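[1] Test case, fold it:
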Amino acid sequence: MTAPPAPRTPSRPHRQRPAGGLVSAYGLLALTALLFLTFSLVLPRTFPTLDTLDSLLFNQSIPAVLALAATVPVVTGAFDLSIGYGLGLAHVTVMQLIVNERWPWPWACLVVVAGGTAVGALNGVVVEFGRIDSFIATLGTGSMMYAVTGWITDGGRIVPGPHGLPAAFTDLYDSKFLGLPVPAFYVVALGVALWLVLERLPLGRYLYVVGSNPRAADLVGIPTRRYTVYGFTASGLIVGIAGVLLAAQQQIGNPSVGLDYLLPAFVGALLGSTAIRPGRPNALGTLVAVAVLAVGLTGIGQLGAAFWTIPLFYGGTLLVAVGLAGYDARRLRTGADAPRDAPAEPPPSGRDAGASDVPP
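    Predicted structure coming up:
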């Protein structure tokens, strides 16, 4: 006797995105265009030029990569404050292996990326299995990484010899492809890969469920600890890549340079959660946020603003990003963007998504 067929789940009716949802999703992208247009009108001789575009793509590639590294733990509801320290450790380790240990540069890069991955996994284990808040845990591991960085460099800088670094290594950052800086292609490739993983693969769906509703994740059988460790591991992998790029860019080992990238990375990750997919961290939103910051800082710099305007800009943007992210999350919980005649249903994503994010 055959079993009766399973009942078919009625498909959800197609609903057009309301105007408010369009503004929330693409407002940051429109702001980027508006800022670019404004600075182009105010600074017509210096801002809308190919030199400015090259400067944007060269100088903002590493902040963009590190912002993507910060995004992944945020998806799981955690924060990795060690990414700045990890960036500093990774880049001085590359320089140490190439300059002082005479390693071939491909092996040095592979070892550093693998080491960053291992450090990320260690962060996840400390947070989840040690039951330590992610702020405290990653701040502690970051401080230890900073100590290792000082031990490697002995408090000084690692300077290449008279022959410099291998040209193939520095070309990782200094070269161009199709007339554009190569680092821009790294950022696009990494952003697209991360978007595919988070938005199109079961792994990404599980990470979103763990971050939005750990209890629901436990109820449907998702091992929350394991997937949180996966998130930190991916973050460490990306930090290792950023460290290699920073070494190729700086061409000198500076033990304190990594901390300068910590605040921009989190501003980009948090502000990015208000774009494209408002209310949830996402890779494309992070890239849009980095573009807003890059255009704003470049325009401010060309206007001749004082040096202290940069931390003021980042700090104010961070407060705005956190406020907007909280507003988007509350709006998703209350369904403020849903049409009045739409049937009640849980939001497909966000802080209270629950088991609806789990793929069948």
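
[2] From now on I want contacts and neighbour counts done on CA atoms only, so please keep to that.
    Noted.

[3] Figure out the helix or strand that the most centrally placed residue in the chain lives in.
    By C-alpha atoms, centre = their mean, the chain has its centre lying nearest to residue 68, at 1.7 Å. Assigned by DSSP states H and E, residue 68 belongs to helix 61-75.

[4] What residues of that helix count as buried?
    61-75 (16 or more other C-alpha atoms under 10 Å).

[5] Ok, stretch 209-223 next?
    Quick answer for stretch 209-223 (16+ other C-alpha under 10 Å): 209-217, 222.

[6] Out of the residues you listed, which comes closest to residue 245?
    residue 211 (29.6 Å; C-alpha to C-alpha).

[7] Who are the contact partners of that closest one?
    74-78, 351 (C-alpha atoms under 8 Å, 6 or more residues apart in numbering).

[8] I'd like those as TSV, with distance to residue 116 appended.
    TSV is the format used below for the contacts of residue 211 (distance: C-alpha to C-alpha, whole Å):
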residue	distance to residue 116
74	18
75	19
76	19
77	21
78	18
351	29
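
[9] Tell me the one among those residues nearest to residue 344.
    Nearest to residue 344 among the contacts of residue 211: residue 351, at 17.5 Å, using C-alpha to C-alpha.

[10] Compute the distance between residue 91 and residue 315, please.
    Going from residue 91 to residue 315 by C-alpha to C-alpha, to the nearest Å gives 26 Å.

[11] now the helices for the stretch 201-350 of the chain?
    Applying DSSP state H, counting those that start in this stretch to the stretch 201-350 of the chain gives helices spanning 202-212, 214-219, 224-250, 262-272, 283-302, 309-334.

[12] wait, doesn't residue 205 sit right on residue 195?
    No. Judged on C-alpha atoms under 8 Å, residue 205 makes no contact with residue 195 at a distance of 11.3 Å.

[13] between those two, which one's more packed in?
    residue 205 (21 against 17; other C-alpha atoms under 10 Å).

[14] Can you give me the distance of that one to residue 77?
    Residue 205 sits 13 Å away from residue 77, going by C-alpha to C-alpha.

[15] got it, and residue 235?
    Note on residue 235: its distance to residue 77, by C-alpha to C-alpha, is 13 Å.

[16] who has more neighbours, those two?
    Using other C-alpha under 10 Å as the criterion, residue 235 and residue 77 rank with residue 235 on top: 28 against 21.

[17] ok, and the closest non-adjacent residue to the more buried one?
    Once flanking residues are discounted, residue 235 sits nearest to residue 69: 4.5 Å by C-alpha to C-alpha, 6 or more residues apart in numbering.

[18] The structure of the following sequence is requested for comparison with the preceding one:
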Amino acid sequence: MSTDTTKPVVSPAARRSLKSSSGAVSTPLSVTLGRYSAIILWAGFTILFGILRPDTFLSSVTWRLTFSEGVVTAIVALAFLVPLAAGVYDLSVGATMGTGLVLMNWFGLNHPGLPPWQVAIGVLAFCALIGFCSAVVIVKFRVQSLIATLGVSQVLLAFQLFMANNRQLTGAFESSWLDLGNGQVLGIPVVALYLLVLAVLMWFVLEHTPVGRRLFAVGSNPEAARLAGLNVERLTYGSLMTSAVIGGFAGIVFSMKVGTYNSSVGPGLLFPALAAVFFGASQFARRPNVWGTLIAYFALAFGVKGLQLTFGPGTFWIQPLFQGAALLIAVALASRVVGQTRRSRQLQREAAADDAQAAGEATPPPR
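    This next block holds a predicted model:
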């Protein structure tokens, strides 16, 4: 039984008809709307729950609380974003965040004379070592990143349980440290400003420096990047170490906000972070990007908050249901947008080739 694998033939006239007046292939309306679907979704949630619960959902307290609660998860999402740009999946970012948190609490309880900022520097260095170990497993031992980082996350969870003696750690910090995570600047939660500074820095590096362009080149086609002279292994090491440092920073920020360690904190943040990154990958640049990730995360966070305010605090099932559905839809949307983008680029290349061929035929041969 034979299978027809012949590719559909698109005539030169049809390909040229897809070109816009500027010479680029026209973008389908669905792709254009998909690029801004997170903003549309956020606006829809604001209108819907603003009508249903105007007294609570539209209050400044609710918005400040939602932003403040979501900062740590958003930082974890940005940590996952860095290696994803290089085509590597780091499923240990949640566990790395928990490791940073348990170390901050352990040193605060057992060595109260150490300033927390010194402990924080040590935590970031330790987390960088975690990222280095993950990269060794992936690069040197050729283990797929999903499996390697999933295994690392379990090792980190065991480390956390050992350090905490399988109990909750609390009372490790003075009020001056907690003030750094619970204060406000002009009515804006100070932790939101930490997130904003990190986001601007990451956006600049990824979008406007050679390092960012190299990371995306490796993520797009590792073999082509290697043939072009890029050190793929070094970029993989750097992306995973940066991811781990950002994950450790999330743990430090959580210690400022809450000051308590619990073994369920880190793994619980991984799933909403993944949903935000994959949803954000379909936004704006149609690849993993900082602003798409943040807007996607807070759009989903405000949706969850609106549902909780509408149906009451007893509906504990809302958050996992909403996040699970959001992840499925986000991955499907991102895959569809990427497929349409590749198809548009292919049509653009074919149309350009047709134009070049037509121009060659129209040019009279030299005498």
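
[19] Considering the buried residues of helix 61-75 of the first structure, which is situated nearest to residue 180 of the first structure?
    Nearest to residue 180 of the first structure out of the buried residues of helix 61-75 of the first structure is residue 61 (C-alpha to C-alpha; 12.2 Å).

[20] what lines up against that closest one once you look at the second structure?
    Alignment note (TM-score structural alignment): residue 61 of the first structure maps to residue 71 of the second structure.

[21] check contacts around residue 190 of the first structure.
    Contacts of residue 190 of the first structure by C-alpha under 8 Å, 6+ apart are residue 65.

[22] so the equivalent of it over in the second structure is in which element?
    Applying TM-score structural alignment, one finds that residue 190 of the first structure aligns to residue 198 in the second structure. Assessed by DSSP H and E, residue 198 of the second structure sits inside helix 190-208.

[23] mean distance, that helix to its aligned residues in the first structure?
    Helix 190-208 of the second structure differs from its equivalent in the first structure by a mean of 1.0 Å after superposition (mean C-alpha distance after the TM-score superposition for the first structure).

[24] buried sites along that helix?
    Neighbour-count burial for helix 190-208 of the second structure [16+ other C-alpha under 10 Å]: 190-192, 195, 199, 202-203, 206.

[25] between the residues you listed, which is closest to residue 352 of the second structure?
    residue 206 (29.5 Å).

[26] More neighbours: residue 91 and residue 315 of the first structure, which one.
    Neighbour tally, residue 91 of the first structure and residue 315, criterion other C-alpha under 10 Å: the higher count belongs to residue 91, 32 against 15.

[27] who touches the more buried one in this structure?
    Applying C-alpha under 8 Å, 6+ apart, we find residue 91 of the first structure in contact with 243-247, 253.

[28] mapped onto the second structure, which of those hold?
    By both residues aligned by TM-score structural alignment, their matches' C-alpha atoms under 8 Å, the contacts of residue 91 of the first structure still in contact after alignment to the second structure are 243-244, 246-247, 253.

[29] Quick check: the equivalent of residue 185 of the second structure over in the first structure vs residue 294 of the first structure, distance?
    Here residue 185 of the second structure is matched to residue 177 in the first structure, going by TM-score structural alignment. Computed as C-alpha to C-alpha, the residue 177 of the first structure to residue 294 of the first structure distance reads 21 Å.

[30] Between those two, which is the more surrounded one?
    residue 294 (21 against 10).

[31] Quickly note the distance from the residue opposite residue 49 of the first structure in the second structure once aligned to residue 35 of the second structure.
    Residue 49 of the first structure maps onto residue 59 in the second structure when the alignment is built from TM-score structural alignment. Shown here: residue 59 of the second structure relative to residue 35 of the second structure, a distance of 29 Å by C-alpha to C-alpha.

[32] okay, the two: which has more neighbours?
    residue 35 (23 against 12).

[33] And the more buried one? What does it align with in the first structure?
    So, by TM-score structural alignment, residue 35 of the second structure is matched to residue 25.

[34] Spit out the contact partners of that match.
    Counted by C-alpha under 8 Å, 6+ apart, residue 25 of the first structure has contacts 274-278.

[35] again, only using 6 Å
    Listed by C-alpha atoms under 6 Å, 6 or more residues apart in numbering, the contact set of residue 25 of the first structure reads 275-278.

[36] do residue 160 of the first structure as well
    Counting by C-alpha under 6 Å, 6+ apart, the residues that residue 160 of the first structure touches are residue 99.

[37] next one: the one 5 residues further on
    Counting by C-alpha under 6 Å, 6+ apart, residue 165 of the first structure makes contact with nothing.

[38] Surely it forms part of a helix?
    No. Note on residue 165 of the first structure: no helix contains this position according to DSSP: H, G, I helix; E, B strand; the rest coil, which reports coil.

[39] Show me what it aligns to in the second structure.
    Per TM-score structural alignment, residue 165 of the first structure is aligned with residue 173.

[40] Distance check, that match against residue 125 of the second structure.
    Residue 173 of the second structure is 21 Å from residue 125 of the second structure, by C-alpha to C-alpha.

[41] what does residue 180 of the second structure give?
    For residue 180 of the second structure, the distance to residue 125 of the second structure - C-alpha to C-alpha - is 21 Å.

[42] same check, this time on residue 39 of the second structure
    Distance from residue 39 of the second structure to residue 125 of the second structure, by C-alpha to C-alpha: 36 Å.

[43] Settle it for me: which of these two has more neighbours?
    residue 39 (18 against 15).

[44] quick one: what helix or strand has that one in it?
    With DSSP H and E as criterion, residue 39 of the second structure is part of helix 37-52.

[45] Give me the buried stretch members for the following helix or strand past that helix, please.
    Downstream of helix 37-52 of the second structure, the next assigned helix or strand under DSSP H and E is helix 54-57. Using 16+ other C-alpha under 10 Å as the test for burial, helix 54-57 of the second structure gives 56-57.

[46] average gap between helix 54-57 of the second structure and the first structure?
    Mean deviation for helix 54-57 of the second structure: 0.8 Å (mean C-alpha distance after the TM-score superposition for the first structure).

[47] Run through who's touching that helix.
    Contacts for helix 54-57 of the second structure (C-alpha under 6 Å, 6+ apart): residue 50.

[48] mind running it again at 10 Å?
    For helix 54-57 of the second structure, the external contacting residues (C-alpha atoms under 10 Å, 6 or more residues apart in numbering) are 45-51, 62-63, 302, 305-307, 309-310.

[49] Mind giving me the ChimeraX select for these, buried ones only?
    Applied in ChimeraX, the following selects the buried portion of the contacts of helix 54-57 of the second structure according to 16+ other C-alpha under 10 Å:
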select :45,46,49,50,62,63,302,305,306,307,309
